[in-house]
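>>> Next comes the sequence, and after it the predicted model I'd like to discuss.
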Amino acid sequence: MPGKQMQRLEVDGKFFRSGGERVFLKMVTYGPFPEPRPDVLADDREQMRMIAAAGFNAVRIYGVPDRELLDVARDAGLWVFAGLAWEYWCDFISKPALYSKAQLDLTDGLKNWGDHDALAGVFVANEIPADMVRWMGVRKVCHALEDLIASGKSCRPELLFAYANFPTTEFLEPANADFTAMNIYLEQREDFAGYLPRLHNVAGDRPVLLTEFGLDTRSHGESAQSEAMAWAVQESLLAGMAGLTVYAWSDHWLNRGVLMEDWAFGLNDREGNPKPALRELAGVLPEKKTPEAALQMADWPMFSVVVCTHNGGSRMHACLSSLQALDYPSYEVIVVDDGSTDDTAEVVAGFDNVQLIRIE
C-alpha cells in the first residue's frame, strides 16, 4: 500500500515549513553502499522504516534517486534530499565537458524523478576541495554553482536547491541557493556550539541546515559518538539551525567507488547492529518536531520591537499584524511616528498593546 502523499518542504524565513507548520529537519545520510549491497542493507523499505522509527524525518543520499527508493521513503514518511553526482572535485572550468554533463544530468534527472512528492531538494555539489576552488577561481566556481541551481529551479521550482559546503570554503555561497548547507565535523561541544552562530552571518536571511555531522567510533568509541549526537541535536536547536544531518546510517560506505573500511561513522555497525548513538537519538528525536523544541518559554527574555515610520500608514496594518502573530511570551511593540500626515496614528490605534510615540 503506498503511503499518503508527502507535503512539500518550503522555506519559511530562517526555517522550513510543511503543510502550514514549521519543521525541524532531522536527517541521516544513506549510502552510497558497496555493490553488491550487504545483506543487512538489502531491503530499502525496512531501512526506511527503521530510520523513521528512530525519529528522523528525512534522508540524504549522494546520488540521484530511483523512484523505488522515493516510494519506500514516502511510505515511511521521509523526505529525500538527492545529490547531483558529477566530477566537481576536478577542474571543471578548464574542462567544460565535465560541467556540461552535470547540467545535462541534472535537467534529465529532474524530468525523470523530480516530480516525486518525497523528493524535497537537491544538492548540486558537495565539498568542492578548497585548493581546486582557488585554482579555478572563487567567482567562476560560485557562478557555476549558481547556474546549476538556476537550471534546477527552472525545471522544478517546487524543489529546494543548495550547495553542501564546508567551513574551509564557507565563502563559497551561491546567492540563489534556497538555504545555506554546511558539513561540520567539530568534535568538541564548545567548538561546535561556538561555530554555529557564525553560520547565520554566512546565510543572511536564509535557513542554515547542517548537512553532515558525525563521529568515528573507531577513533573515539561508541560512547563518545552517543554523547556527541545528543549535544549536537541540542546545540543545533539552541543556535536556530533549520535542521541537522547525522553522518551516517551505516558503517558500510563507498566513497567515489572506493570501499571505506578504516572509518566507522555509522549509527549501525557492519553487521547491522545499532550502536548506542542510535538508541540515544531514538530517545530524543521524536519529540523535536519544531525549531522551538529546545527552548523553554519561561527562560526567554523580554524584548522590544521598535517600528520607525513616516507616512507608513498603508503598510502599518500588515506590519503590526505580523508582529502580533509572533509566538513569543514576552515582548512589546513601539511605533515611533516621525511627523506623519497620513492615517498612521489611526491604524496603530486599532491594535491592542502597541505603544505609539509621536514626534512632531
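Yes, it's here. Numbering: from 1, shown residues only.

>>> drop to CA atoms for contacts and neighbour counts, all remaining ones
OK.

>>> Report the separation between Asn112 and Leu98.
21 Å (Cα to Cα, to the nearest Å).

>>> ok, these two, which is more surrounded?
Leu98 (16 against 13; other Cα atoms under 10 Å).

>>> Next up, identify which helix or strand the more buried one is on.
If you go by DSSP states H and E, Leu98 is part of helix 96-113.

>>> How about Trp231?
Secondary structure assignment for Trp231, by DSSP H and E: helix 222-238.

>>> Below is structure B, check it against A:
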Amino acid sequence: MGSTHGVGVVGLGVIFAQYRETLVGERDVAIVAVADLDHARAQEVADTIPGCRALSVAELMADPAVDTVLNLTIPAAHAEVALAALAAGKNVYGEKPLAATLAQAQQIMAAGGPAWVGGAPDTVLGAGIQTAREIVDSGRIGRPLAATATWVAPGHEAWHPNPDFYYREGGGPLMDMGPYYLTSLVHLLGPVVSVSGASSRSRDTRTIASGPRAGEEIPVEVDTYVTGTLRHAGGAISTVVFSFDSVATHASPIEVHGETGSIAVPDPNMFEGDVQVRMLGAPDWESVAASAGYRDAGRGIGLIDHVRTGAGRASGALALHVLEIMAELLRSARENTPITLTTTVQRPPLVPLTPASDWR
C-alpha cells in the first residue's frame, strides 16, 4: 500500500473491543483517532493505542489522518454519522444495520461519491461460510435448489438487563439477527429478487429476568416471530425463521440443498465452524476441511479486506440489499402479499483460504 490506512472510530461501546482486537497491530490499518459521547472514555481508549488521539466527532471528520470512519454508534445514529463522514470525503465502514431505515440507507449509498461504503456483518468472510460457499461454487452438490436459515431464542430479556430496544421499532429477531443469516444466503446463493413474509407476536409485554430491573415489564412493539421465503435471482428459494418465541431448535443455522447433496453451514455469527456435507446416497454427514475464508478472523476483517484488496466483499451495496430484504419481509407480513425488491447486488468474490499470518 505504501502507507498505513488511518481509521477513526466513532462510538466506543461494547462491540469496539472486538474491532480493536482485530485492527490494532494490523500492518496496513491503524486506529488514529477515536470519538465518543463520553470524551473521558475516548481519552482512556486513545491512551492505550499507540498514535491514537481522542477527538470530538467534528474534529475526527475533519482530520486528514483519517481515511475511513468506523461507525460503531447505535443504529439510530448510523445514518447521521455515515453521512457526515461521506460529506467530509471519508470512506465509512459501519456496524449492522447500514441504517435504521431503508430510506436512510439509500441516502447513504447515494451520498458515497468517490468514497466507499462498507458494513458488517463480516463474519461471513471467515472459514465457516466461505468454505460452504466454495462447495456450492465447485458444483459438488449440483445445482443449488433451496436453503433454510433458522435462528430462535426465548427472548433477550432472559439475560439482558436493559432489553427494551429489542422490542421497539427497528428491533425484533429479524432486524437483530437477520443480517448474519441473510448476508450469508446472498454469499451462498446470490441476490434476492422477491420475498414473502408472515409474522406474529406472542405477547404484548416481556418481563426482565436479570439486573437491577428484574421483574419489570416492558412493552413489545414489534412482531417476535418472523418467517418467510426468499426467491434468489438464480432460482433457488430460501426459507427463513427468526424468533424470540422459541425455546430451542435442532436445526442447523443454515442448510443448502442441491440436486446431489446438502450442506450444513455453521453459525454465521461466528467466523469459524464445522461445515458438513451429505451426498445423495451417502449414509451420513461428512465434515469438510476449511477450503476458503480468512482463518482466525475477527470483527473488522471486512474493513481490512476492503482496504487491502478493494474487493468490497462487505460492501455498502450488500448491506443495503440485506436491509431491503428485512424491511420488505416485514412489510410483506403486514400486508399479506409478496413483494418484489428494488435493489440487487453482485455476489461478492470468494475469499481464498487465507491464514492469519497473511492478513495480519
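The structure has been received and is ready for your questions. Predicted model, so just to flag it, every value in this text is computed and none were measured.

>>> TM-score for the pair, please.
Once the chains are laid over each other, their TM-score by TM-score structural alignment, normalised by the length of the first structure reads 0.28; 167 aligned residues with a Cα RMSD of 6.5 Å.

>>> buried set for the helix holding Leu98 of the first structure?
By 16 or more other Cα atoms under 10 Å, the buried positions in helix 96-113 of the first structure come out as Leu98, Tyr99, Ala102, Gln103, Asp105, Leu106, Thr107, Gly109, Leu110, Trp113.

>>> Which elements pack onto the following helix or strand past that helix?
Of the helices and strands lying after helix 96-113 of the first structure in sequence (DSSP H and E), the nearest is strand 119-126. Using 3 or more Cα pairs under 8 Å, 6 or more residues apart in numbering; DSSP states H and E, the elements in contact with strand 119-126 of the first structure are strand 79-83, helix 138-155, strand 160-165.

>>> Now render these as a markdown table, adding mean neighbour count.
Below are these laid out as a markdown table (neighbours: other Cα atoms under 10 Å):
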| stretch | mean neighbour count |
| --- | --- |
| strand 79-83 | 24 |
| helix 138-155 | 18 |
| strand 160-165 | 26 |
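
>>> Figure out which of those is closest to Ile51 of the first structure.
Closest of these to Ile51 of the first structure is strand 79-83, at 11.4 Å (criterion: Cα to Cα).

>>> helices or strands up against the closest one?
Strand 79-83 of the first structure packs on strand 58-60, helix 67-75, strand 119-126, going by 3+ Cα pairs under 8 Å, 6+ apart.

>>> rerun that using 6 Å as the cut-off
Strand 79-83 of the first structure sits against strand 58-60, strand 119-126, with contacts defined as 3 or more Cα pairs under 6 Å, 6 or more residues apart in numbering; DSSP states H and E.

>>> Of all those, which one comes closest to Asp337 of the first structure?
Of all these, strand 119-126 sits nearest to Asp337 of the first structure, with 43.7 Å by Cα to Cα.

>>> any idea of the angle that closest one forms with strand 79-83?
Taking axes from the mean of the first three to the mean of the last three Cα atoms, to 10 degrees, strand 119-126 of the first structure and strand 79-83 form an angle of 20 degrees between their directions.

>>> Can you mark which positions in whichever helix or strand comes after strand 119-126 of the first structure are buried?
Using DSSP H and E, the helix or strand that follows strand 119-126 of the first structure in sequence is helix 130-136. By 16+ other Cα under 10 Å, the buried positions in helix 130-136 of the first structure come out as Ala130, Met132, Val133.

>>> Distance check, the second one against Lys140 of the first structure.
Think Met132 of the first structure. Separation of Met132 of the first structure from Lys140 of the first structure (Cα to Cα) stands at 11 Å.

>>> Same check on Met27 of the first structure?
Met27 of the first structure is 31 Å from Lys140 of the first structure, by Cα to Cα.

>>> Ok, Lys111 of the first structure next?
Taking Cα to Cα, one finds Lys111 of the first structure at 27 Å from Lys140 of the first structure.

>>> Tell me who's in contact with Met182 of the first structure.
By Cα atoms under 6 Å, 6 or more residues apart in numbering, Met182 of the first structure lies in contact with Ala164, Asn165, Phe166, Leu210, Thr211.

>>> Recalculate using a threshold of 7 Å.
Residues near Met182 of the first structure by Cα atoms under 7 Å, 6 or more residues apart in numbering: Ala164, Asn165, Phe166, Leu209, Leu210, Thr211.

>>> which secondary structure element contains it?
In this structure, Met182 of the first structure sits in strand 180-183 according to DSSP H and E.

>>> can you pull the buried residues of that strand?
Neighbour-count burial for strand 180-183 of the first structure flags Thr180, Ala181, Met182, Asn183 (criterion: 16+ other Cα under 10 Å).

>>> Could you identify the helix or strand that succeeds it?
helix 189-203.

>>> tilt between that next one and helix 222-238?
40 degrees.

>>> Check which element follows helix 189-203 of the first structure along the chain.
Following helix 189-203 of the first structure in sequence, per DSSP H and E, is strand 208-213.

>>> Report the buried residues of that next one.
So, applying 16+ other Cα under 10 Å, buried residues of strand 208-213 of the first structure: Val208, Leu209, Leu210, Thr211, Glu212, Phe213.

>>> Look at Leu259 of the first structure and say how many residues are nearby.
Using other Cα under 10 Å, Leu259 of the first structure is surrounded by 14 other residues.
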